[in-house]
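Novice: Sequence isn't available, so here's the structure alone:
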């Protein structure tokens, strides 16, 4: 059985969501953040990269969300929620699969600058904000013409990108109030039974069992 090592209030809740979408059994192991908000040593010890999410499948230990979702869908889901290279929307799938990483890079770069207004810091802050804003508006344009990011069907690209629009604003990320198509998209995701169950189990407001 797949073991999902879940760090509370983190992107690892997307792996729980995917497993619920696939209807596959899994074991969820909670790891609590330390008082400084960092991951605990027992989670970091699972893999040399010391990152979450982490899954264990027998003798395999995997990290990196994009790797995990593709692995699970192809190995246990018969390719569901993926797009193959011979499909016309394959490039869209690739782009939106990695959209979240782009946004997270911008998010942490902005936090490192801390809104500084002097010299090169001010220039970089302006450039980062502009790139972030363009990325979000591009997503809104995409969702004006497609119910899901990779096309008409729900895919792993949605599993990967949703955090950007749903949870990241809770931690100081860009809000989506000015993006009507993104807001409608979030409502569609919230209506999915698997998403609702995953958020109850492992979402930002979830409490560990016991």
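Specialist: Here it is on my side, so go on. Quantities reported herein were computed from a predicted structural model and do not represent experimental measurements. Numbering: from 1, shown residues only.
Novice: CA atoms for contacts and neighbours, from now on please.
Specialist: Noted.
Novice: How is residue 29 assigned, secondary-structure-wise?
Specialist: Three-state assignment for residue 29 (DSSP: H, G, I helix; E, B strand; the rest coil): strand.
Novice: Which stretches in the chain count as strands?
Specialist: 2-7, 26-31, 54-57, 60-63 (DSSP state E).
Novice: mind checking which of the ones you listed is nearest residue 93?
Specialist: Nearest to residue 93 among the strands of the chain is strand 60-63; the distance by C-alpha to C-alpha comes to 20.4 Å.
Novice: Tell me the residue in the chain that is farthest from the middle.
Specialist: The centre of the chain is farthest from one residue, residue 119, which by C-alpha atoms, centre = their mean lies 33.5 Å away.
Novice: Report the contact partners of it.
Specialist: Residue 119 makes contact with no residue, according to C-alpha atoms under 8 Å, 6 or more residues apart in numbering.
Novice: ok, back up a step: including distance to residue 114 and mean neighbour count, could the strands of the chain go into JSON lines?
Specialist: Shown next, in JSON lines, are the strands of the chain (distance: least, C-alpha to C-alpha, whole Å; neighbours: other C-alpha atoms under 10 Å):
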{"stretch": "strand 2-7", "distance to residue 114": "25", "mean neighbour count": "21"}
{"stretch": "strand 26-31", "distance to residue 114": "29", "mean neighbour count": "15"}
{"stretch": "strand 54-57", "distance to residue 114": "30", "mean neighbour count": "20"}
{"stretch": "strand 60-63", "distance to residue 114": "29", "mean neighbour count": "14"}
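Novice: Against that first model, consider the following:
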């Protein structure tokens, strides 16, 4: 039996969605975030980094969303339904699998961190300075970078239904978390192609089942 170590409001939602798309049976071990939004120490008993998601299968402990999704596709997607076969689509597939966490998500994480420098747990006496610093970094660097990435993704989705061709693939599942984060905290309103893509996701029965299994999925803004 596949076991998913699932942290609420986290990247592990992607793994639940992938398993539902694959119609694979699995067990969920649930963890709740600490008051500071960090993962609980219990996750370090599963993997030394103490992060989620973690997948257990046949004695293997697999961490990192992209690695988990590739493992599931290679091992359980016997009909290659969730990996494209055309060469041009394969290139897109590989790009988006790595781009999601390698390029886009670090910017969105920094955006979240700098937007909270004027709030607890930052010490009270440093919050005014932290707020000014956070706003300055966002205006001078982060917002421009995020806008560039948003424009790039928006243009890519203008000519295709999914990220790696005309069918949903693991690349879409990998991109789901950062794009929901982009819509939540990116500060950009006019992204119709990305918004339409998220609506297509939310209409999929497997996504809906994953939400029922994993619990409410809302990525906090700033």
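Specialist: Nice, thanks for sending it over. Quantities reported herein were computed from a predicted structural model and do not represent experimental measurements.
Novice: After superposing, what score do the chains get?
Specialist: Once superposed, chain against chain, the TM-score is 0.86 (TM-score structural alignment, normalised by the length of the first structure); 202 aligned residues with a C-alpha RMSD of 2.4 Å.
Novice: can you put the strands of the first structure in TSV and add distance to residue 37 of the first structure?
Specialist: Below are the strands of the first structure laid out as TSV (distance: least, C-alpha to C-alpha, whole Å):
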stretch	distance to residue 37 of the first structure
strand 2-7	11
strand 26-31	12
strand 54-57	18
strand 60-63	20
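Novice: Can you check which of those strands gets nearest to residue 41 of the first structure?
Specialist: Comparing the strands of the first structure by C-alpha to C-alpha, strand 26-31 comes nearest, at 9.5 Å.
Novice: so how much does that closest one differ from the second structure once superposed?
Specialist: Averaged over the aligned pairs, strand 26-31 of the first structure sits 0.8 Å from the second structure after superposition, using mean C-alpha distance after the TM-score superposition for the first structure.
Novice: Apart from its neighbours in sequence, what residue is nearest residue 10 of the first structure?
Specialist: In space, and not counting its chain neighbours, residue 10 of the first structure is closest to residue 204: 7.2 Å by C-alpha to C-alpha, 6 or more residues apart in numbering.
Novice: What residue in the second structure is paired with the one you found?
Specialist: Superposed on the second structure with TM-score structural alignment, residue 204 of the first structure falls opposite residue 216.
Novice: distance of the residue farthest from the centre of the first structure from residue 113 of the first structure?
Specialist: As for residue 119 of the first structure, its distance to residue 113 of the first structure is 12 Å (criterion: C-alpha to C-alpha, to the nearest Å).
Novice: swap in residue 69 of the first structure?
Specialist: 32 Å.
Novice: Those two: which is more packed in?
Specialist: A side-by-side neighbour count of residue 69 of the first structure and residue 113, using other C-alpha atoms under 10 Å, places residue 69 first with 22 against 14.
Novice: quick one: contacts for the more buried one?
Specialist: Contacts of residue 69 of the first structure (C-alpha under 8 Å, 6+ apart): 15, 18, 156.
Novice: ok, how many other residues are close to the nearest residue to residue 97 of the first structure once chain neighbours are set aside?
Specialist: Setting aside the residues directly before and after it, residue 97 of the first structure is nearest to residue 157 in space (C-alpha to C-alpha, 6+ apart), at 4.2 Å. Residue 157 of the first structure: 26 surrounding residues under other C-alpha under 10 Å.
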